[in-house]
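Visitor: Pasting a predicted model and its sequence here:
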Amino acid sequence: MSSFEQLTEMKRQREKVDWSDAKKRHEFIRRLASLIRDWKGELPDLRDVFQPREINELLIHAMGVLSDVSTIVAFVARTGYKDEPELDKNNRPLLNRCTPLHMMSPSYRLGFLDKGEEIIRALFGIYDDFEVNYIGPMGRTHLHVACEFGLVDIVRKFLDSRQDINCRDLYKNTPLLVALTEYDRAKEVVKLLLERGANVALANRWRQTPLLVICRDLNNKEENYDLIESLFKINQDKRQGMRVNARDEEGHTALHWALLRHHAATLRLLLRHGADPTIPDKRRVSPLHGIFLRRDEDTMRLLLEAIGELSPRQQRRQTSRVDAQLEGKTALHMALDCANKEWVRWLLRRGASPNIADRKGQTPFHYLCQLECTGRLERVELVAWVYKFFSIVYEVWPRRSLLRLDARDELGGDAALHRALECDNRSAFEELLRMGADPDLANRRGETALHVICRRGMHHGYAKSLFEICDQRDRAPRIDAPDEGGDTPLHLALRVMMDVCVNETVELLLRRGASLSLVDGRGSPPLHMICMIGREEIGLLDTFFEICDERQQPVLVDATDSEGRTPLQWAVANSRLRTVERLLERGADLSGFVFPTESYFGEGHSSWMCYLYNFEVMARALGLVDFLEKRGYEFDRSDVLTIMKFFGRHRVLDAPRKHHNDWFDEPSFVNRAKELMIEPSLSLHDLLRLPTKEAAKRFTHRDYCELWNTYRFRYLPRDYLEVCAWHLCEIIGRGFFWEWALDALVELTNFRLPPLCCEMIMDNLRNKDLMNICLAAGERNDTTPLR
């Protein structure tokens, strides 16, 4: 086909096209592209075929046909066609006009990455009037397009034609912002725009300034740093008002982005020009908060080093909002939560306040005291950490009256002093007291520091430190202050002694003036509580009486508690033989003594006891029976049944599961048992070989108590310890159970069998069987024997 024929075909196709029908328009473009590919000979003058407006429309619509756009654009350019602007009635160009250049965008050019620059340069060859900067859809101009594609020569022509270097589209993007967004391909354009005076302070619709865009897209290349530095220089020279702390739509500053990108050089540059690391974003997260939330030590170190290079005046100015809060927490709260002493030291020296409370009402002092509970620091490291914290606080806050040491949290009304005790943070506890924390301040439970120490059974060193520091401050703590339950610290210490030994704390409280007569919330005075303790605490009792004598305060040993029980009854209920002796020596009345009832007999003992302690329990109880009988108390059957039921509840008489008859012939046991001497002429092995009745008569129950206190049995092989303890229980309890079971058995047989026959029957029974006989006789309504 000749060129004439091709031109004729082009005109024919032109006449057939319906520009308003997208489908026909698309088909026309496909046929035209096919015709152009086979074009031979002289190129036509397109004005002979199309009107200028049609050529513009053709090029615009061709942009939607990716397979043919390059063919059509190149053909139009080869024909030498040049677009001419349309004029208004005053012969001025109409700028609001859409051209194919406006169709070129980063998302669009993905379809022809290999020919993108070729196409756009061809289009700029067609639309080559740089005196006219057409404004297309969304306010985008030809200058914006040239900057976006990095066409520095085209941009220069626009600027030489005095086009507005700061023109903005509907999104308020300037050519500089557009070029920075495509910086990898538009580096030379950015440089040219800055040289020609582009405004570096203007922001787009999303409040992004050139500085923010650069920092958001930072990489580790040196050119980014140079670019930012040039922005600051231009701003300084031309006074364009660029704000280093400007925030984008999300509230991010340039410093936010520099920190996220870990760009040290840019970070230092921004800080030198006044960037503030405490400005929060839209979510109220400042750069400092973000670092702490991520626990990003590398970034924090980078920030600290950069700020450390600034002058003191700059440091103060740029950390002025160091106490900004995120969800109620300041940066200091977060640093303490991370247990990072470098961050805490830096924040304190930059003016971070230790007085600000979070949403739970907890100040940084609370956080410091709770570090022990987190387990993030070793004890030795924590002590050094606490002392360093308070030394900086002393330095920064010389007026201690301004410190909110006694601020109470929202949950339990605990002050930092309470939290230090709850978390066993002794160093923080002592430092708080030295700084002036109130030891008498109570939480919502009415607990002072002394209450917490005593309730938790803490080491007596805590109470000792409290009194010593209060003495140095010339202040006496309220030692008898009651909590909401009516308990004083002494009551709590005595109550916890039932599980933990805190004798020193109790003695300290007594010597410091704790009341000897105040009752606790349950109506028990201190003497009663001492007697309630399950184990023998004769030293504590002696101290109590000694202090009473020193104060010349009479001891009411027969006083009753709210349940009508005397100290003597409690001591007997807990089988406290030596305590009973002391009480009687101090004048306790045995003549009117009422034996404890089943409801509280043995209450001080654990509900679960191992086999080894069964022997101790029985020896103590039966030793007490002997002692009371010698002092004139006459036991009746109900008293004895109370004791036996206690033995039954705790399975004191139960035989071991692995019991076998030849256990004391085992060589490993025999050798060790022969080494354990009960007395110079009698070993444990000899004692166990004796008949039960004879062995029971060799020693008193009190002797067996003393034997227990020597801890000799602990040296026996573990496999034999249980059965040995059970056998000793059979020995020491034989006389007691025999005496009471004999009368009970005679009674159960309705006196049909003489005592001699009953003894013959009992000879073959164990203590548990004898106990069941007593229980059966005493409680006819309960015929089920104890198992």
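Guide: On my side now, so go ahead. Just so it is clear, the model here is predicted, and its values are computed rather than measured. Residues are numbered from 1 along each chain as shown.

Visitor: Could you use CA atoms for every contact and neighbour count after this?
Guide: Will do.

Visitor: roughly how far apart are N56 and L159?
Guide: From N56 across to L159, the span is 24 Å (CA to CA, to the nearest Å).

Visitor: Isn't L32 up against R12?
Guide: No: L32 is not in contact with R12 according to CA atoms under 8 Å; the separation is 10.8 Å.

Visitor: Tell me which of the two has more neighbours.
Guide: Taking other CA atoms under 10 Å, L32 and R12 do not tie; L32 has more neighbours (18 against 12).

Visitor: Nearest residue to that one in space, please, no chain neighbours.
Guide: Among residues not flanking L32 along the chain, M10 sits closest, at 7.0 Å (CA to CA, 6 or more residues apart in numbering).

Visitor: Please name the residues that touch the one you found.
Guide: When contacts are counted by CA atoms under 8 Å, 6 or more residues apart in numbering, M10 touches L32, L35, V49.

Visitor: would you say R121 is within a strand?
Guide: No: residue state for R121 (DSSP: H, G, I helix; E, B strand; the rest coil) corresponds to helix; a strand is not indicated.

Visitor: Check which residues of stretch 177-187 are buried.
Guide: Residues of stretch 177-187 classed as buried under the neighbour-count rule (16 or more other CA atoms under 10 Å) are L177, V178, A179, L180, T181, E182, Y183, R185, A186, K187.

Visitor: got another, please set it beside the one above:
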Amino acid sequence: MKFNNNFDLTSGDQQKLVELKNLRKLITWEIEKNRHEFLSHVDSYIDGSETNPNLRDIFQDEEVERLLFDSVNCIHNGDDKGARFIEFVYRTGYKDKPKVDENDEPSLHRTTPIHHVVRHKNSNLFNNCSVHDLFKIYDRYDVNYIDELGYTHFYVACKYGLNDVVKKYLEFGQDANCFMTETCDGPLHVAMGVPEGNQNQVVKLLLRNDANPNLANAEGSTPLHILCENPYDQHELAEVFFKITNEKHQIVQVDALDKFGKTPLHYAMANGNKMQIVRVLLRNGAEPNVASNDGSTPLHIFCARGDDDDNLTKIFLGISDELRRPVQLDTQDKEGNTPLHLTLHHNFPRKKVAELLLKRGADLNVINNDGSTPLHIICKRGNDAEFLVKMLFEIKEEKRLQIQVNTEDKQGRTPLHWAVARFLPNVVNILLYNGADLSSFVFPALSHFDEGFKD
């Protein structure tokens, strides 16, 4: 049934209420489009009304809830009228009445609009105010409703940083270590994984109510893993986490391994904006040399990144030295690569980081599983090769190091072979000047030139 556009919801409040009741009679509740048209009409009522009607004089409870579900969907689709309707329902003083079982007890297994807040990929479009308003409508904190996907009201409160709501649930005896989804995330995992809301206060509440700081989820990730893995700079939250666990004399397993064998420090080193969190982890006992399942240390992870900011490397190496836990620069991963190999392997190598590693004593002669030394990689990649080769030999002279210029990789090729194949005449000259053996040099085959350009 179509709505009559002659309905006037811009008149006086009493007339508006009459019109609202008449509009409600026109809804075909099973048709979503019909309900959304109704919400659009109600939006004009909300905009100008100074009174708050008793919604139960107009709607059945099931109808209000269906409109709240639709309002959540509106927000996920970027439509603000959903947030306005939720606020309107809250302002009227409407409270949800729990559905009870045969023993007159509230049924825990129930899906509400609050659950739908986190079901969509666009859950970040939801502001905390709208979620808070929903909790004022569904305000039974002694009942932690769980939907068919395993989400609970407590989960949503933790995710959106609703400190007062989390506090009320805990006061009613909610377990601060309950598993909350099929991933087995605990409340701390949820609270430390998102930037929304007052997360610091929620984390404080959970820890002070005996949340386990070392609880691992189905992926083996602890709350610290989650904090370090997300893309946000939340070093203050990390500081709060360690401050409270220290106050409670709890031992944090700062080097806990997830299913990939990675520690929180591995993830912190993978993110460019985690400099302060790296500081916090190291000063709270993180071991800088733990190798993951593929043999990668945190330094490997950092050097595999594409940017050339050496500030994090300086901090990482400096604090580790200060704490007398020096970083092992030449650890090889399962492919035989050291951090220096990975630094040089980019199409646009990280010159600052490479220079720092070399000046700190990284071994220039380590060969990986392909038989390549760092010098092979420079000559093979081509980009910035002249700069890097000059830098390498300058540091060699400065530090009085030995470079094995004539090492052959598993294809029998020396750095000189690769420099010729990549048409790097200046690099060829530098190599020859520094001892490259020309007497046994065999000019590369045509296929070798092609291979060079593919790499």
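Guide: Noted; the coordinates are in hand. Since we're looking at a predicted model, the values are computed, not measured.

Visitor: Got a TM-score for the pair?
Guide: With the length set by TM-score structural alignment, normalised by the length of structure 2, the two chains reach a TM-score of 0.67; 400 aligned residues with a CA RMSD of 4.9 Å.

Visitor: picking that back up, could I get the contacts of M10 of structure 1 as TSV with secondary structure and distance to L417 of structure 1?
Guide: Listed next are those as TSV, based on DSSP: H, G, I helix; E, B strand; the rest coil; distance: CA to CA, whole Å:
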residue	secondary structure	distance to L417 of structure 1
L32	helix	88
L35	helix	91
V49	coil	94
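
Visitor: Pick the one among those residues closest to E739 of structure 1.
Guide: Taking CA to CA as the measure, L32 is the one of these closest to E739 of structure 1, at 127.8 Å.

Visitor: longest helix anywhere in structure 1?
Guide: Using DSSP state H to define each element, structure 1 has its longest helix at helix 718-748.

Visitor: Structure 2: matching residues for that one?
Guide: When structure 2 is aligned by TM-score structural alignment, helix 718-748 of structure 1 has no counterpart there.

Visitor: helix or strand for the residue nearest to L32 of structure 1, which one?
Guide: Assigned by DSSP states H and E, M10 of structure 1 belongs to helix 3-16.

Visitor: Check which residues of that helix are buried.
Guide: Quick answer for helix 3-16 of structure 1 (16+ other CA under 10 Å): Q6, L7, M10, R14.

Visitor: Looking at those, which two lie furthest apart in space?
Guide: Q6 and R14 (12.2 Å).

Visitor: and the strand or helix carrying K768 of structure 1 with helix 718-748, angle?
Guide: Here K768 of structure 1 sits within helix 767-778, counting by DSSP H and E. Here helix 767-778 of structure 1 points in a direction 30 degrees away from that of helix 718-748 (axes from the mean of the first three to the mean of the last three CA atoms, to 10 degrees).

Visitor: Check the secondary structure at the residue lying closest to Q199 of structure 2 once chain neighbours are set aside for me.
Guide: With CA to CA, 6+ apart as the criterion, Q199 of structure 2 has its nearest non-adjacent residue at 4.8 Å, and that residue is G161. Here G161 of structure 2 is recorded as coil under three-state DSSP.

Visitor: can you check M391 of structure 2 too?
Guide: helix.

Visitor: Verify the stated contact: it with L356.
Guide: No: if you go by CA under 8 Å, M391 of structure 2 and L356 don't touch, sitting 11.0 Å apart.

Visitor: how many other residues sit next to E342 of structure 1?
Guide: Neighbour tally, E342 of structure 1, other CA under 10 Å: 13.

Visitor: got it, and the one 10 residues further on?
Guide: Other residues near A352 of structure 1 come to 24 when the count uses other CA under 10 Å.

Visitor: For the aligned partner of I319 of structure 2 in structure 1, which non-adjacent residue is closest in space?
Guide: When structure 1 is aligned by TM-score structural alignment, the residue opposite I319 of structure 2 is A306. Nearest non-adjacent residue to A306 of structure 1, counting by CA to CA, 6+ apart: R268, 5.2 Å away.

Visitor: host element of the one you found?
Guide: Assigned by DSSP H and E, R268 of structure 1 falls within helix 264-272.

Visitor: Determine the set of other helices and strands touching that helix.
Guide: The contact analysis (3 or more CA pairs under 8 Å, 6 or more residues apart in numbering; DSSP states H and E) places helix 264-272 of structure 1 against helix 222-238, helix 254-260, helix 297-308.

Visitor: tilt between that helix and helix 222-238?
Guide: Using the same axes, to 10 degrees: helix 264-272 of structure 1 against helix 222-238 is 20 degrees.

Visitor: what's in contact with the next helix or strand after helix 264-272 of structure 1?
Guide: Downstream of helix 264-272 of structure 1, the next assigned helix or strand under DSSP H and E is helix 287-294. Helix 287-294 of structure 1 has contacts (CA under 8 Å, 6+ apart) with 255-256, 259, 277-280, 297, 299-300, 326, 330-331, 334-335, 338.

Visitor: Out of those residues, who's the most crowded?
Guide: Within these, most neighbours by other CA under 10 Å means L255, with 31 neighbours.

Visitor: which residues of structure 2 does stretch 673-692 of structure 1 align to?
Guide: Under TM-score structural alignment, there is no match for stretch 673-692 of structure 1 anywhere in structure 2.
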